[in-house]
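Asker: sharing a model prediction with you, sequence too.
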Amino acid sequence: MHSEHDWITTPLTADLLRGALDVEHTEHGLLPHRLPARARAQNTNAQLAMAEAQPSGVRLVFRTAATAVELDTLRTKRDYTGFPPRPDGLYDLLVDGVPAGQASGTGGNVLTVDLATWAGGVTSGPVGTVRFTGLPARDKDVEIWLPHNETTELVALRTDAPVVPAPDRGRRVWLHHGSSISHGSDAASPTAIWPAITALRGGVELVNLGFGGSAMLDPFTARAMRDTPADLISVKTGINIVNADAMRLRAFGPAVHGFLDTIRDGHPDTPLLLVSPIHCAIHEDTPGPTAPDGEEIGKGRLVFAAMGDPAETPTGKLTLTVIREELSRIVEQRAADDPNLHYLDGLDLYGPQDAAALPLPDHVHPDAATHRHIGDRFHELAFRKGGPFAEEG
């Protein structure tokens, strides 16, 4: 620590956090969760357990005149067997809503994952410190967005001036659920995932339930959404169900209805936007499952391929084309009784024309530039005048 500051240590409590649905008290400190304990107890999937504990969209928010801030964290990085180490997770600093710095963590644990089996082993490491200095010496709202792709236990917060929880600015809360794309896979930083780009442009408070590999219409996720206060709700679903070859059309339609019904039990009139998958050439007309391309892995590249047989589509195997048609049909059917339910075609966020200019490097996930494109496009289609999330008046 820098000795020139008279440090004040502020206890880390849930009222300093935004975007988490639960916090777990660990031996080190606070672990933010994006699913409540009841939902976690019903989940047996290791990938979802990892994803919901990665704090995508979660930020520490407080008011202070401090010019220096230190945050001790214990991170868990993930690396993939046989691939180069992944880049360190980043922390984005915002001062009064304006980007004001970026830092990466140090130390921490490493979870090594075998992509073939999702089996993993953890190597322990020490607590690290993230430091921001040179902040303006006035009262201000400070936000530290946690790494979207690293499990992050919050150990200690130190500042050179007192900290209080930031006041409620009266912004609308946007609750969003989606896949790894919404989680922020391959985005540049936590405020550069597409939902954060949209939320910051739209002036709304984001609660991001984007879970890598895990937008599966899980009933426990629907119940978590039902029970979470929100002014705007969106559900982006389809690609993970194809990736895992998890359902056929017979099961998919009723599962969508059930998911929407559960959300409506808690939010009967809230604007609710159902979003279909963006363009993904390998799965437009070819069902799942999805698997890493073995030839490319041999070259040290992670690229995905579709393993299903298009000839099985008539028997109910799901492709993205089929899913978009079904989601559109469901919204049209329900809209007569639910005027606040809306549909957004994922191809309007990222379609074949966009893919020509901004290809998906691994055939499934957008890169940093494409996250910005999708975030800007979602803002334009959902939040602009006349859109389902537009401010009234």
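Answerer: Okay, I see it.
Asker: alpha carbons only for contacts and neighbour counts from here, please
Answerer: Fine.
Asker: let me see the ranges of the helices in the stretch 201-350 of the chain.
Answerer: With helices called from DSSP state H, counting those that start in this stretch, the stretch 201-350 of the chain shows them at 219-226, 239-243, 249-266, 294-298, 320-335.
Asker: could you list the buried residues of the fourth one?
Answerer: Of the residues in helix 294-298, none is buried by neighbour count under the rule 16 or more other C-alpha atoms under 10 Å.
Asker: how far away is Gly212 from Thr67?
Answerer: Shown here: Gly212 relative to Thr67, a distance of 36 Å by C-alpha to C-alpha, to the nearest Å.
Asker: between those two, which one's more packed in?
Answerer: For Gly212 versus Thr67, neighbours defined as other C-alpha atoms under 10 Å are more numerous around Gly212 (22 against 17).
Asker: what about versus this one:
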Amino acid sequence: MKHLLFPILPAFMLMTGYAPAAAGQTVWHDPLDSAATGAGANCIQGRGFAQRDYARLPEPAREIVRDAVWGLSRNSAGLYLQFTTDSPDITVQYEVTGGHTMPHMPATGVSGVDLYNGRGERCWGDYSFGSPITYSYKGLPDTSSAATYTLYLPLYNTVKRLRVGTREGASFAFVPADTTRRPIVVYGTSIAQGACASRPGMAWTNLLHRATGLPTVNLGFSGNGRLEPEVIAYVASIPAALYIVDCMPNMYVPQDSVYTLVLNAVRQFRQLRPDTPILLAEHPGYANRRTNAARHAEDERADRAQRQAYVQLKKEGVKNLYYLSREEIGMPADGMVDHIHPSDYGMEAYADAYHKAVRKILKLK
């Protein structure tokens, strides 16, 4: 872990967690600050609800969804900032509420950020995990005032405050979310939330965002993608180009119950969004399904029930309903860090499979 040296600071500065750079060197930009966001513009992209924080569900959901879902919705998975600057140096400082790492996922994935330029190339920088967490990018070659960057936020932590620093005298502007473009909305499990990517840019939803160029909303809830009507009501309330429902890894219920849950979920979507395409995804298959009979039976049971529900819904005449099979996902044998969570290698397999399906459904070039 890199150690940062700060001068002695007044107590109130230390309490905020932010240590200012030397005078004349860095100008700080807060995306939640009214001066930065302009007349009501929402600069936090990748979500379906305008609000002044780094969370994924709006405040009224606190009283409606289960506590576990509400808590996970505070994580900033899939959220991102876009900004333009001609500064050759960019610094990102922020604070989070939770621990920086998990046993099976590094700090850079749980709590890190990821910066990409307008060509989709990752910008490499130094980082340190303290309070605040700091990422520093030096000597960036794009010094045009129109140079655009995308900053993906942490996958498994809650951001309390964040600011972006640029060299004094450089141009800078946050890019407001384009509300005229309908996003791909993903509802799913820990895999959709981003476990266990090594960094935010490698989560499959963020890979899909860069591959398609379409806004993508991540409503993955670790261990809690359970096809609950209270959650689906919020998912479906977002006007979308496509809904992806990837919940089979969290179907810890009997086969008949999975069948009913899928039927009811699609019908609920159709009540709110009669024509929007829906893509149902199968379980990717446990990594140990060939060596553990119980695991093999579990993922087969969930997929069997969902396939039966899909067939029934098609018989009922449900239009624009699509299906992504385990075989089409094609999770490689070494694509997971444990029994279920993809590594970067597995995330790329997920993203490739979804990209093919999305291109076909939305008729993208």
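Answerer: Perfect, I can see it now. Since the model is a prediction, treat every value here as computed from it, not as a measurement.
Asker: superposing both, give me the TM-score.
Answerer: TM-score of the superposed chains, computed with TM-score structural alignment, normalised by the length of structure 2, equals 0.79; 329 aligned residues with a C-alpha RMSD of 3.1 Å.
Asker: before we move on, the earlier item: any chance of the helices of the stretch 201-350 of structure 1 in TSV with distance to Thr10 of structure 1 as columns?
Answerer: Below are those laid out as TSV (distance: least, C-alpha to C-alpha, whole Å):
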stretch	distance to Thr10 of structure 1
helix 219-226	30
helix 239-243	40
helix 249-266	35
helix 294-298	46
helix 320-335	47
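Asker: among those helices, which is the most enclosed?
Answerer: Comparing the helices of the stretch 201-350 of structure 1 by mean neighbour count (mean count of other C-alpha atoms under 10 Å), helix 239-243 comes out on top with a mean of 26.
Asker: packing partners of it?
Answerer: Packing partners of helix 239-243 of structure 1 (3 or more C-alpha pairs under 8 Å, 6 or more residues apart in numbering; DSSP states H and E): strand 290-292.
Asker: and the strand it packs on, what other elements does it pack with?
Answerer: Against strand 290-292 of structure 1 (3+ C-alpha pairs under 8 Å, 6+ apart) you get helix 239-243, strand 304-306.
Asker: export the ones you listed to JSON lines and tack on distance to Asp79 of structure 1?
Answerer: Shown next, in JSON lines, are those (distance: least, C-alpha to C-alpha, whole Å):
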{"stretch": "helix 239-243", "distance to Asp79 of structure 1": "21"}
{"stretch": "strand 304-306", "distance to Asp79 of structure 1": "17"}
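Asker: let me know which of these is the nearest to Thr13 of structure 1.
Answerer: Closest of those to Thr13 of structure 1 is helix 239-243, at 33.9 Å (criterion: C-alpha to C-alpha).
Asker: and the residue mapped onto Ile329 of structure 2 from structure 1, what does it touch?
Answerer: Taking TM-score structural alignment, the alignment pairs Ile329 of structure 2 with Leu349 from structure 1. The contact partners of Leu349 of structure 1, taken as C-alpha atoms under 8 Å, 6 or more residues apart in numbering, are Ile278, His373, Ile374, Arg377, Phe378.
Asker: Leu349 of structure 1 and Leu260 of structure 1, how far apart?
Answerer: Per C-alpha to C-alpha, Leu349 of structure 1 is found 22 Å from Leu260 of structure 1.
Asker: nearest to Glu150 of structure 1, of the contacts of Leu349 of structure 1?
Answerer: The closest of those to Glu150 of structure 1 turns out to be Ile374 (C-alpha to C-alpha; 22.5 Å).
Asker: which ones are touching the aligned partner of that closest one in structure 2?
Answerer: Mapped onto structure 2 by TM-score structural alignment, Ile374 of structure 1 lines up with Tyr350. Each residue near Tyr350 of structure 2 by C-alpha under 8 Å, 6+ apart is listed here: Trp204, Ile329, Gly330, Met331.
Asker: at 6 Å what do you get?
Answerer: By C-alpha atoms under 6 Å, 6 or more residues apart in numbering, the residues touching Tyr350 of structure 2 are Ile329.
Asker: over to the one 5 residues further on?
Answerer: Under the criterion of C-alpha under 6 Å, 6+ apart, His355 of structure 2 has no neighbours.
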